[in-house]
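>>> coordinates only, sequence not included:
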């Protein structure tokens, strides 16, 4: 009887302890956000200022100038007139259907998130490639970041920073940064040891081996990581619109809640067009880099 009583009371005791733990954690996070929320928000003010400036620049600039700049960048990366023509046609279709401003907002957010992911991700990937200990520490964190549902990222960020552009950027970066970290690490580790030994024999320092040998040879793999980061950032556009990030995601969200089929379809196709442009341009640049390296090795 005593054993049965203990077995029946234990679930209630465990449940009450769990509730108490959850309440204490929630209270601690609320106190932390009230105490340090403004300080953390002020830390991101320069990033917010740059994002607002870049967005206003894209929107205020003449559409023809923006189109020429995007097409020029696409051609410089791909050296393909066919791809550049496809970029022109896609952007003209976006403008024709009245989605130009939202596309510029989305483009500014994706550009800033991608640059931030590269500034953070490539050094972390290099550190992982140069230290097995760092790799053991970072790899589980990347696993959590890639398997956790995207909506979960929004909860602590919104509670800490509220609704706006910066929480959206942080959520997008957390979601999109793992591929560039993993593939930077992989690309550097796959560099032939004999090449590194030859560079060392010629008196190259550790920094010279990294900058002059490992990164150039790993560039195709790193570009694949950049490509995946851009795709994942675009995938977060609709989710980020739920916390106030303006762009193509908000009309899609509006179409879901109000059953506006055409609105959601057109803005969804605009997101797809941006994804295809980024994907094709980055892949073309990676192929050009690989051919260049292959030519050097062959020579």
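Nice, I can see it. It should be emphasised that the depicted structure is a prediction, and the values quoted were computed from it without experimental measurement.

>>> going forward, measure contacts and count neighbours with C-alpha atoms only.
Will do.

>>> Distance check, the residue most central in space within the chain against residue 123.
What sits nearest the mean C-alpha location of the chain, by Cα atoms, centre = their mean, is residue 176, with 3.0 Å. For residue 176, the distance to residue 123 under the criterion Cα to Cα, to the nearest Å works out to 15 Å.

>>> here comes the other one, which I'd like you to weigh against the first:
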């Protein structure tokens, strides 16, 4: 075989090997889906029931009650009447333009995804902060999760669980959870070692140091991570609508496929409004927490 023909055969051999690997992996995943898909689906049934209940709660509650609850929570977090007034105006506008139901559906899935991300992300971040080995293991995984195109998340989830709320929640959580993990880890690692030594000198146990010193002092960073997680979850709304997640994302997707400019613009602005509301409330709460820790006065 001449050098030229040998070099020419390399791409053909590589394509053959790649095709074999792809067929093997695809077959293995299909077999895994057939064998364990129902079991995995049943595992998520409680979460699905909670999602359905929460969505129905928001949809069936009177609009004034929902706005009042959101305003009350926003004021408790921010202590800002201006922010509360802006939130009331935004929700009134959403109702006026006929986007109330889709907004409630989007709020329900975003809130649930955020709670799941916080419940999983903060413990993982704490684990990373307490172990350099854990950090070296988790960091590459987070790098992949943050750089992988969002559409790629949907492929294995849909193949395993089909379309619907649960696949959407899983895809959103995978996309949105890295910031809260990273910033929890960073916040705890930035806690002054002298403060920890003082707590140890006063006889604090490792758990007392964690909950009494490290987590409170790391709270501004943790809140920044939660803020970014909410923003990324909202960014996934349109993509998640492709696998049957109802909400503001579906009209936007419909406007793309049918070239309805106004429909996409109005629903897109509603998503932006939700993002701004969540951003302002979480940032205000983070500032108040930081001022409280520093001994300052609340706004």
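Great, that's in hand. Owing to the predicted nature of the structure, the values given are computational and were not obtained by experimental measurement.

>>> Can you pull the TM-score for these?
TM-score of the superposed chains, computed with TM-score structural alignment, normalised by the length of structure 1, equals 0.98; 296 aligned residues with a Cα RMSD of 0.8 Å.

>>> so where do the helices sit in the stretch 151-299 of structure 1?
According to DSSP state H, counting those that start in this stretch, the stretch 151-299 of structure 1 carries its helices in the segments 165-176, 178-189, 193-201, 206-209, 215-235, 237-240, 249-258, 261-298.

>>> Could you list the buried residues of the third one?
I take that to be helix 193-201 of structure 1. Using 16 or more other Cα atoms under 10 Å as the burial criterion, the residues of helix 193-201 of structure 1 that qualify are 196, 199.

>>> List of residues touching it?
209, 213, 214 (Cα atoms under 8 Å, 6 or more residues apart in numbering).

>>> mind running it again at 7 Å?
Surrounding helix 193-201 of structure 1, the residues in contact under the criterion Cα atoms under 7 Å, 6 or more residues apart in numbering are residue 209.

>>> same deal with the fourth one?
Contacts of helix 206-209 of structure 1 with the rest of the structure, by Cα under 7 Å, 6+ apart, involve 196, 199.

>>> Pull the distance from it to the chain's centre.
The chain centroid and the centroid of helix 206-209 of structure 1 are separated by 28 Å, computed with Cα atoms, centre = their mean, to the nearest Å.

>>> same thing with the first one?
With Cα atoms, centre = their mean as the basis, the distance from the averaged C-alpha position of helix 165-176 of structure 1 to the chain average is 8 Å.

>>> which other residues reach it?
Applying Cα under 7 Å, 6+ apart, the external contacts of helix 165-176 of structure 1 come out as 48, 113, 117, 145-146, 150, 153-154, 157-158, 161, 229, 232-233, 236, 240, 243-245.

>>> 8 Å - rerun?
Where contact means Cα under 8 Å, 6+ apart, the residues beyond helix 165-176 of structure 1 that reach it are 44, 47-48, 109, 113-114, 116-117, 145-146, 150, 153-154, 157-158, 161, 228-233, 236-237, 240-241, 243-246.

>>> thinking again about what came up before, for residue 75 of structure 1, find the nearest of the helices of the stretch 151-299 of structure 1.
helix 261-298 (8.2 Å; Cα to Cα).

>>> quick one: the closest one to helix 249-258, angle?
Between the axes of helix 261-298 of structure 1 and helix 249-258, defined by axes from the mean of the first three to the mean of the last three Cα atoms, to 10 degrees, the angle is 140 degrees.
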